[in-house]
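Peer 1: with the input below, show me the fold.
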Amino acid sequence: MSEKSFKRILIVLLVIALAMLGGRIAKSLGDPVETLVDSQTAHNREIALRLGIATSVGPVPRAAATRLAERLAALSQNGLKLTIHPSTEFGGDERMLKLVSRGELSMVLVTSDFLARRIEALRVFDLPFLFSSRDALHRALDGEFGRVLLDKARQLNLEGLAFWDGGCRHLLADRPLSSPEAFADLRVVESDNRVNRAFFARLGVRYVTPDDTSAQAWEQTLSGVESHSDRLASAHLTLSGHTYFGHLLAIGRDVQDLLTARQQEILLEAAREIAWWTRVEQRDREVEIMKRLRGMGMGIEELPAEARERFRAILSPVEHGFEEDIGADVMAKLAEWQMLHENEATRVGEILIGLDAQLSGESARAGLELSRGIRLAIESINDKGGVLGRRMRLVARDNHGLATRGLENLKFFAGLEDLVAVVGGQKSSVVAAEVDLVHDLELPMLLPWSAARHLTENGFKPNQVFRLSLNDRWTAPFLADSALRRGSRIALVLENSSWGVEFEKIVSRHLNARGVRPVVLQWVDNGQERFDTLISRLRETGAEVVILVDTPDESVPILMELRRHLPSVAVVSHWGLLGGDMTAMQRKAIGGMDLRFPQTGFPNEPNHRAGQAMLAAYRRHLGMDENEPVHVMVGFAHAYDLVGMLAEAVRGAGSVDRRMVRDALERLPVYDGVMKRLHPPFDEQRHDALDDQDYRLGRLTPEGVVVPAGSDEE
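Peer 2: Next comes the predicted model:
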């Protein structure tokens, strides 16, 4: 036997031995696959799935689980076998959820109430009077809004399949509650649900403890009312349907990956089919419950549509106040659905403004502030009669920080009749990819945040892009001069994108003209998590000050590393770091650093009259106390002012024709904005309303508040 043949035989034997050893190791470790896929039937692809059901799941969804098992068996010709188990088998609801998220249990059925403690987006079901009817809610869940919500389950390593109906909550009291005024002197059982408490507090009720028999009102589903009917015969039931009690059916993502593409399709099809069944079955059951309650003498009143609208208007600050918790992306998708499908009659004649921004992920906080600034301006305009006798409305879309999504959004906006302009988002790299398209579509774009020079200086005539924000033509020298006041050994730490590349050219040219060359030029990739090399280079070169230009996801970790390893190094940053959420620990640490960044004004300052008026309106919008401090980003004020300018342009054009509106923006004679008096804001050659004379340095306090850095530093 040749040496070559002998080596081949050894390799084959080694592979076989490793395969056998791997199988034994997997078995000894209790490989979760063994618990999910029956080893006796793996060859013919029969899959055994286990569904855990939370203790609070209602009778209809429990019955639906049995129907799901039957439907899966039928559709898969017994290839998918589902068994149903109560959560008590796994040690309770919490333990069950952990098992499915780790792939050790196949599927789970839990209430939206239970999951909302972990997935804040599901608190959308707790917002009162959000939908005009239960049918409208179901139609929304069957569309993109439902898909956005189901995708939130991925936070727990779950894949949401469907929401099954568990009924709506109604109002029980010693009187009918058909108007907001009826709540004035009620005593209500206090709930541990934050949205619920805000709802009742807005109506002026007084809370009592759950065991206080003086309570006059509380919430219940009809199933809940029936279970307490022995002591509620004299109560009045107002069929308000103001919040939804849903059930999420989800599969562990690790388990889903074990299924074939066809099996995944079958599972999704069956889950959606059963969702429809739960809606019909739940309603039929509720009809029977109401018959029994009426037979006991309980008064039951249907809440009229006009009363629902009154409640919705009074409770809108609750909706706005929880938008940050729930997610601007979720609320934007719901508002879009309602505009297109639920409010078709009321939106006739409305003037639409689009917002294409990152409403989820790293810069979601900035996207939320932009949308709030636009909405607040629209609210003020509509309260004064609108524009050309027509009301304005915001249509916001999440671009996820991706240029491809942004381009899709722009095409959607361009197809909306009476949409006059779109407001661009935070990322300069995304807006840069959109510039050609907005000119092809002849769609005016307003920029309240993104700062790359070429966004407005784009070479197009006529130019569709207008900006009230920083322009890096001036921001880069402004930051460079600020850095030079702190030291001559300057490091550039820049996002590895078109934004960072352009910024590097401008700032390096400015530094070179002053005889300074950066000691470090470090590019940071999107999603980068480790910065050991950066810290080493800064230490080795003796850098005294860092010019940081990046988004929040990278800026905040970099600042934390500098705080830990090089606390004496000063930082001059672009304002991109402010676009995300910081933890209390991060705010305290970063607020204690020698950190400066540009601002175009400080509307929070006590002597800023226009800013204080805007913030008072902001408090009313969110239902805040009149003296409660408000900490908004300057992008909020920019968006607010840009919408005001747009309204003036529409008035000047006397039309919603986009070409005429674009031309009118260039001809605005003067605009008294929150940030400053602009005379004029734009002209044919200049599409930046601000310049370097408007820039000031800001700093962050340990409480996370942006304040002026001090006149001696500017």
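Peer 1: hey, let's count contacts and neighbours off CA atoms from now on
Peer 2: Fine.
Peer 1: who are the packing partners of the helix or strand that residue 396 is a member of?
Peer 2: Per DSSP states H and E: residue 396 is located in strand 392-398. The contact analysis (3 or more CA pairs under 8 Å, 6 or more residues apart in numbering; DSSP states H and E) places strand 392-398 against helix 328-337, strand 351-357, helix 364-383, helix 403-414.
Peer 1: where is the longest helix in this structure?
Peer 2: Secondary structure of the chain per DSSP state H: the longest helix is helix 261-295.
Peer 1: distance of residue 598 relative to residue 696?
Peer 2: Note on residue 598: its distance to residue 696, by CA to CA, to the nearest Å, is 6 Å.
Peer 1: these two: who's more crowded?
Peer 2: residue 598 (24 against 20; other CA atoms under 10 Å).
Peer 1: quick check: that one is in a strand.
Peer 2: Yes: when DSSP: H, G, I helix; E, B strand; the rest coil is applied, residue 598 is found to be in a strand.
Peer 1: what separates it from residue 483, distance-wise?
Peer 2: To residue 483, residue 598 is 12 Å away according to CA to CA.
Peer 1: residues near residue 99, how many?
Peer 2: Residue 99 has 18 neighbouring residues, counting by other CA under 10 Å.
Peer 1: now do residue 551
Peer 2: By the measure other CA under 10 Å, the count of residues near residue 551 is 22.
Peer 1: apart from its neighbours in sequence, what residue is nearest it?
Peer 2: Spatially, and ignoring its direct neighbours in sequence, residue 551 is nearest to residue 576 (5.0 Å; CA to CA, 6 or more residues apart in numbering).
Peer 1: what sits against the nearest residue to residue 326 once chain neighbours are set aside?
Peer 2: Using CA to CA, 6+ apart and skipping the chain neighbours, the partner closest in space to residue 326 is residue 121 (4.0 Å). Neighbour list for residue 121: 149, 152, 325, 326, 327, 330 [criterion: CA atoms under 8 Å, 6 or more residues apart in numbering].
Peer 1: one more pass at 7 Å, please.
Peer 2: Neighbour list for residue 121: 149, 325, 326, 327 [criterion: CA atoms under 7 Å, 6 or more residues apart in numbering].
Peer 1: following up with a second sequence; could you model it the same way so I can compare the two?
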Amino acid sequence: MGHNLNPGTAMHWAASLFANEIYRKTHGRISIEVFPNQELGTDQEMVEMAIAGNLDIILTPTAKLSAYVPAMQFADLPFLFPSPEAAYEVLDGEPGQRLLKKLDEFGLKGIAFWSNGFKQFTANRPILRPDDFQGLNIRIMKSRIIADQFKSMGANPIPIDFHKTYQALGDGIVDGQENPLVAIAGMKFYEVQSHLTISNHAFLGYVLSFNQKRFQALPEPFRKTLVATAKQITPLQRMETEKKEKEYLDIIRQSGCKITVLTSAREKQFFMDLAFITDKYTDVIGDNIMDGAQKIIGKYRWVDHGNNDPVIGLTADFTMSSPASGRAIRNGLTFAVNQINKNGGVLEKKLRVRVMDDSGIPSRTRANIEKLSRIPSLVAVMSGKISATVLACLDLVHREHIPLLIPWSSATAIVENGYNPNYAFRVSLRDRDVGPFLVSHALEKSNKVALLLINNEWGKSNESAMTRALFDRGLRPETVQWINMGTISAIPQLTQIRQSGAGVILLAADPETSILAFKGMTGIDLSLPIVSHHGIIGGRFWQTAGPLLSKIPLTFIQSFSDTARLNTRQKEILNNYRTLRAMNLADTIMAPSGFAHAHDLAQLLALAIKAAGSLNRPDIRNAME
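Peer 2: Below you'll find the model as predicted:
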């Protein structure tokens, strides 16, 4: 038997107990030798050995089996389990048995889930709310679910080998990490991290499994003994883990590392902000597993599903190029809904929000809206930042008669779409209006204007608006340069701009592409002023390109700012939001225009529902118009 933990852990204690019990019960006819601490190889190597028949028994983290059984990512879903008891009942019950059964086709016989404890956050600053991860580099094990979790909170997840994590933390390559207490104490991460947050945000389960052929070759009485003994030891192993965790906490506390336990209110905030990840990966894990798990979890965490209450869907980018925009829109929407419900809701019902991640990909936006359209009580869908995703679903929302609330996307054709009746409602900028505004500011700097545009529908919308505004002034662009999403350099386009003799650049691009432009300009020593659309907002632009702004003058448009002169009502709304999110009243709000527009759209929707006196979507559309 092989596993990756050291001999002082509950996992090794239970593995040794299992070996001793099997030897005793079979009167020495089965002898199991336990190899801890990756003595036989890495987790991946041991899995491959077990599948090939070169290792009889393995204890493996669920995440390490996900390359073979993607559903094994199940335990990594953030804040899924409200307690150890909930996790144990799910994994010992039908959902867990379905997961173990999936190992059969890869030559493994899954027997039981053992516990290495719940994962906790560490960092060099307090982590009390999702926003505290903003801008941090976080070490993770390689996992899409875990990467999406941290991206959606504004962090930069970096996969690093577990045994290199201490060095990476000490060298400042990463600012924090997640692991159970056994790893935090065992690897002495507390020496290079000042804060530990007891978040219990994901269960680190280990699968006890056998090589299938080796197992089936044993006489049936021995097979029954192996399975029965493993299941008898399972609760003992979990109890030993919980006992050890108290010892680990004492060690960490004595080191001077500050320990904070999330309150139930803060845990709920994390749970609500990250709930979309469970939705996103349900298809990977399987509806039958997720449905069974949620029924069990419901006994431990009361959730008011409000099956007959009106639902607002949100599909936005939380994990790719503009995650800050998705968070800002979600925060504005959910805050408004919270206030609406506090004031009695709509038509004696509470509004609900269903959040889904589309990663800024049009096909995923369509798929999300198709799923949302199957909710009988759906009253509207709110979109994210990227115009291309909104344009791609206009036919769908009109076919299904779904009011589409647009808090950011500015492509002119989104609202001027030719549909009658029109279900698209925007509270944001419109490219046809932004073009002349940006051109006027650009001409204050030079009458030789170059356009640098993202090569998609939004970029084309801006080309039309900006070019027309220049033509109206008797001018034309010196050059129009297009950048494809995902490209690795903007230097070819910037070289063309330099050769054109332009004196100012009009920019319309997403944050990642804008970063390329600024880095490229620095690389070729091009310091033309930039006048930008609001596309630079909502991603990693400021934290990545911010230091370059001393060399490249930047002017950009933003439709709302929480640092501008505000009226009394605006101040009240923003301060109430800051209080709800446990922020300081002086804290700035991330991507404030997305927050404000989403908030206002939700309030307008509520007013429309009340005016219509109905939850019928065409009636709501008519009232909104």
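Peer 1: can you count the residues close to the residue nearest to residue 551 of the first structure?
Peer 2: Neighbourhood size, residue 576 of the first structure [other CA under 10 Å]: 23.
Peer 1: residue in the second structure paired with it?
Peer 2: Using TM-score structural alignment as the criterion, residue 576 of the first structure maps onto residue 535 of the second structure.
Peer 1: that match: what's it in contact with?
Peer 2: Residue 535 of the second structure makes contact with 508, 509, 510, 511, according to CA under 7 Å, 6+ apart.
Peer 1: neighbours around the counterpart of the first one in the first structure, how many?
Peer 2: Right, residue 508 of the second structure. Aligning on TM-score structural alignment places residue 508 of the second structure opposite residue 549 in the first structure. For residue 549 of the first structure, the neighbour count with other CA under 10 Å is 26.
Peer 1: biggest separation within the contacts of residue 535 of the second structure, which pair?
Peer 2: The span of the contacts of residue 535 of the second structure, defined through CA to CA, is set by 508 and 511 at 9.6 Å.
Peer 1: just checking, which of the contacts of residue 121 of the first structure belong to helices?
Peer 2: Taking DSSP H, the ones among the contacts of residue 121 of the first structure that sit in helices are 149, 325, 326.
Peer 1: can you put those in a markdown table and add neighbour count and distance to residue 253 of the first structure?
Peer 2: Formatted as a markdown table, those follow (neighbours: other CA atoms under 10 Å; distance: CA to CA, whole Å):
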| residue | neighbour count | distance to residue 253 of the first structure |
| --- | --- | --- |
| 149 | 21 | 16 |
| 325 | 13 | 25 |
| 326 | 20 | 23 |
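Peer 1: looking at the helices and strands packed on strand 392-398 of the first structure, which one is packed in the most?
Peer 2: Greatest average neighbour count among those goes to strand 351-357 (a mean of 25), per mean count of other CA atoms under 10 Å.
Peer 1: re the thing from before, distance-wise, check the residue nearest to residue 551 of the first structure relative to residue 428 of the first structure.
Peer 2: Counting by CA to CA, the gap from residue 576 of the first structure to residue 428 of the first structure is 10 Å.
Peer 1: could you tell me where stretch 19-38 of the first structure falls in the second structure?
Peer 2: Under TM-score structural alignment, stretch 19-38 of the first structure has no counterpart anywhere in the second structure.
Peer 1: can you identify the element that follows the longest helix of the first structure toward the C-terminus?
Peer 2: Past helix 261-295 of the first structure, further along toward the C-terminus, the next helix or strand under DSSP H and E is strand 299-302.
Peer 1: what's in contact with that following strand?
Peer 2: Residues from elsewhere that reach strand 299-302 of the first structure (CA under 7 Å, 6+ apart): 235, 236, 237, 238, 239, 240.
Peer 1: just tell me the aligned range of that strand in the second structure.
Peer 2: Counting by TM-score structural alignment, strand 299-302 of the first structure pairs with no residue of the second structure.
Peer 1: and what of stretch 511-524 of the first structure?
Peer 2: Taken onto the second structure by TM-score structural alignment, stretch 511-524 of the first structure occupies residues 470-483 there.
Peer 1: that stretch: end-to-end distance?
Peer 2: 21 Å.
Peer 1: what do you get for stretch 144-160 of the first structure?
Peer 2: This stretch, stretch 144-160 of the first structure, spans 13 Å end to end (CA to CA).
Peer 1: can you check stretch 110-128 of the first structure too?
Peer 2: End-to-end distance for stretch 110-128 of the first structure, by CA to CA: 21 Å.
Peer 1: can you give me the buried ones in it?
Peer 2: Going by neighbour count (16 or more other CA atoms under 10 Å), the buried part of stretch 110-128 of the first structure is 110-116, 119, 121-128.
Peer 1: looking at the residues you listed, spot the one nearest residue 469 of the first structure.
Peer 2: Residue 469 of the first structure has its nearest neighbour among these in residue 121, at 30.8 Å by CA to CA.
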